[in-house]
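**Q** here's my sequence, what's the structure:
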Amino acid sequence: MTEARRRNVHLVVLVASLAAAGLAVVLVRRAASLAAGRSVLETGPPAAEALLLAVVALMLLAVAVFRPERLRMRGLKQTTAAWTLTLVVGILGLWQVVHREFELDALHGTTVTSAAEADAFLAAHPPPNAPGYRIPTGLFLQQFEFLSGDNVLVSGYVWQRYADAIPAEIERAVVFPESIDTEVFEEAYRSDLGDALLIRWYFEVTLRQVFDYTRYPLDRQDVWFRLWSPSADLGAVLVPDFASYEEIDPAALPGIERDIVSGSWTPYLSGFSYNLHSNSTRFGQVDTPFRHQAPELYFNLDIKRDYRGPLLKHLPFTLAIAGLLFGIMLLGTSDPDLRSRFGFQTLAVIATTGALLLTVVVEHNGIRDTVSAGQVSYIEALPFTLYGLILLVTVNAIIRDRPDAPAFFDDRNNIW
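**A** The predicted structure follows:
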């Protein structure tokens, strides 16, 4: 490349870096103005776009300053270091933006926040045996814990109010159909309110649900309670007990203990919703019609994970393995004197990388224990990258030891 052409390339790169920086500033100001309304769906994308443009601007600026196109070792090293630092800071910043701004914007099914909305939904999707007997139902959650990728243990209270007009054949009970283990479900309180009977139960149940871990550890989850009445075929219809909550706005976390024990999770939405379900069986009641698009009541808890815990667990391990691999690469040489001084042997390299591979596999299995089967999570990019690096270091050591190795592998003793 001629010197004139290099100057032209340098000028283009400099102009592009300034343009990217300018766009980044515009998007930052837009994100700041939108933040006044605190709309996660509007604020998040501009902030992320601004961060990405800032990263591009800094990378282009590094090219303009250090001039790697001259192919001088110092310029190449400085550009590589600047790019590495910029990308690391950019990734950390993007994680923070995603953690703060991007959230699930809806509960499971159709959210209802008032008696009027619940009545409108049930009018549009009438349950079997409508109008039936409406039973106000409420929940109060005190703690939850993920036992595995699909199972979550939840404890709290559920209550129902039965008007005196509800006949005795309507069973006074509530069912969690998606629970796989009920450790405790006992009546804690019963009171005659004059015109209704109030019953409150304490429960500790394990729910089994399908969660999305593709963005782990930046994931959001919706833990829901699907609520049934054992007397639904007799006309029992569950409705939210809005009157029992001081605030029903999902962002105010109705039905959630203020000091809920949630581990590494942070609740940010809760509330009631309805979802439609169809059953392909009559459950033995052959004289009744099939249930198609029947409304069912849900109570939801939307949570987001504190990503710092998983990253502090897995990122230092990844950096340590990558550092060891880099050290092995630096020791690689075809110079007999240097090989003797370093004790470099191809078989020793293979044995070392094999041991590192086993360690990475064990660490990867620990990640797989957290996520659901059949899903690949975002954080698994770390072990997959290490697999590739281990393979490349091993192949490099084998090829370098061959008598017909390309001259490329002898150039600067792996310091390319």
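**Q** make it CA atoms for all contacts and neighbour counts henceforth
**A** Fine.
**Q** Val175: neighbouring residues, count only.
**A** 12 (other Cα atoms under 10 Å).
**Q** my guess is it meets Trp228, correct?
**A** Yes. Under the criterion of Cα atoms under 8 Å, Val175 makes contact with Trp228 at 5.0 Å.
**Q** list the contacts for Leu325?
**A** 353, 389-390, 393 (Cα atoms under 8 Å, 6 or more residues apart in numbering).
**Q** whoops, Ala21 was the one
**A** Ala21 touches 53-54, 57-58, counting by Cα under 8 Å, 6+ apart.
**Q** how about Asp241?
**A** When contacts are counted by Cα under 8 Å, 6+ apart, Asp241 touches 136-138.
**Q** this one next, for a side-by-side:
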Amino acid sequence: MSIEKKVWLISGFVTLGLALVLFKLWIELNHFDEDPTQLPDQASVDAYLQDLPNLPSYQVKTGIFIKSFSFTGASDVHVSGYIWQHYEDGVHDAIKPAEGEVGFILPEAAEAASGLIEDAYRIDQGGSELIGWYFEQTLRQAFDYTSYPFDHKTVWVRFWPGEFDVNVALIPDFSAYPATGPNDIFGIDNRIVMGTWERENTYFDYRLSDLDTTLGIGKNEYQTNLPELHYNFVIKRNFANAFIVHMIPLIVVTMLLFGAVMTVTRRPNLVERHDFSTSSVIGTCSVLFFVILLAHVQLREGFAGSPVIYMESFFFLMYFLLLAVSVNTYFFAAEAVPSLWFIHYKDNLIPKACFWPFVLSCMVIITAYNLNLKDSPKDEVGIQVQN
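**A** This is a model prediction of the structure:
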């Protein structure tokens, strides 16, 4: 077996191995880890509240049902549905909302005045009253999408009690749902239109507030350590859509670039057959550069103001490849630097055979780095808009 065949055989095995590693990393990157703060039942809620420095004076059962949601901006989610609360006679009389009043606050409502919260029903249940409200609100949240298109997002509805001068804890109304376990999806319409997203999970949890103020209310120390009830629904981006829009063009351009590298030769019969010239390869790289640049600009417009995202890293890799192929072709044809033996060896064999292993090695490193970022602790995030 000739040296050329051995080199290409090694290149093929390395390329196949790296492709399998990349596929495995993509599966891990697309995996959603359950949030350990989930509250699946009343016992978990009681255990959480018992650990607070100030036990709440009142506990109000609160439930939610999402009828629709849509993304109206890079930081805005429009949500509509129903919220209800149970008020027991003789227990909640001091905090029970009157007709036209609301027993909760949605602190992340972007424009509360233009939103809608109205009475939907009041039902006497014998010893308690069930009050339900219909709401339509645009909620503003901090969004993280550095793992695009493998991002899983948690969209939440954050509750504050309607009273600030008493210690009230809103607790989930678990009895209103058929199942609230760690893997159950509840509180959201099964026929809701998800667009490019898929439902992964729903759950309640608490997060302590950090207002850094007593809101001017004397002896109101618990306002800086308030257990805020969150209803969360986790969604996963449909990878196929993003793959078709962004990844397939990158793969096609990479194959065309590899084809340009394979035309680099000094053998007379191949030069004539491939019509090889330095200017033709550099011209091909120039055309492909503008194709990649336009696709990159389109992607960047969807994530304006954000850090570099996972998919965007591949565009930077393509810029480097375009430059490397042009430089390799120039030095090979000019023979200006004989010391660069790896370029001239066996008719540019090493750069040709290393093309795919190098590309896939970079993709594996980029993916492994983003997987490490995903697994590292970070602040709570929500969802970004990208169709």
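**Q** tabulate the contacts of Leu325 of the first structure (a markdown table), appending secondary structure and neighbour count.
**A** A markdown table is the format used below for the contacts of Leu325 of the first structure (DSSP: H, G, I helix; E, B strand; the rest coil; neighbours: other Cα atoms under 10 Å):
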| residue | secondary structure | neighbour count |
| --- | --- | --- |
| Thr353 | helix | 22 |
| Leu389 | helix | 18 |
| Ile390 | helix | 21 |
| Val393 | helix | 18 |
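**Q** before we move on, the earlier item: can I get the contacts of Asp241 of the first structure in JSON lines with neighbour count, distance to Ser262 of the first structure and secondary structure?
**A** Shown next, in JSON lines, are these (neighbours: other Cα atoms under 10 Å; distance: Cα to Cα, whole Å; DSSP: H, G, I helix; E, B strand; the rest coil):
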{"residue": "Pro136", "neighbour count": "19", "distance to Ser262 of the first structure": "27", "secondary structure": "strand"}
{"residue": "Thr137", "neighbour count": "23", "distance to Ser262 of the first structure": "24", "secondary structure": "strand"}
{"residue": "Gly138", "neighbour count": "23", "distance to Ser262 of the first structure": "20", "secondary structure": "strand"}
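**Q** hmm, back to that, between the contacts of Ala21 of the first structure, which is nearest Leu276 of the first structure?
**A** Distances from Leu276 of the first structure to the contacts of Ala21 of the first structure, taken as Cα to Cα, are shortest for Leu53 (43.3 Å).
**Q** and for that closest one, the neighbour number?
**A** Leu53 of the first structure: 22 neighbours (other Cα under 10 Å).
**Q** ditto for Pro126 of the first structure
**A** The burial count for Pro126 of the first structure: 17, using other Cα under 10 Å.
**Q** now do the contacts for it.
**A** Residues counted as contacts of Pro126 of the first structure (Cα under 8 Å, 6+ apart) are 294-295.
**Q** look at it and tell me its secondary structure.
**A** coil (DSSP: H, G, I helix; E, B strand; the rest coil).
**Q** so it versus Arg5 of the first structure, what's the distance?
**A** Counting by Cα to Cα, to the nearest Å, the gap from Pro126 of the first structure to Arg5 of the first structure is 74 Å.
**Q** counterpart of Asn279 of the first structure over in the second structure?
**A** Using TM-score structural alignment, the equivalent of Asn279 of the first structure in the second structure is Leu211.
**Q** quick one: the helices in the first structure?
**A** 3-34, 40-66, 73-101, 115-124, 308-331, 336-342, 346-368, 381-400 (DSSP state H).
**Q** let me know which of those helices is tucked in deepest.
**A** helix 40-66 (a mean of 21; mean count of other Cα atoms under 10 Å).
**Q** equivalent range in the second structure for that one?
**A** So helix 40-66 of the first structure is aligned with nothing, judged by TM-score structural alignment.
**Q** and that helix with helix 3-34, angle?
**A** On the basis of axes from the mean of the first three to the mean of the last three Cα atoms, to 10 degrees, helix 40-66 of the first structure is oriented at 160 degrees to helix 3-34.
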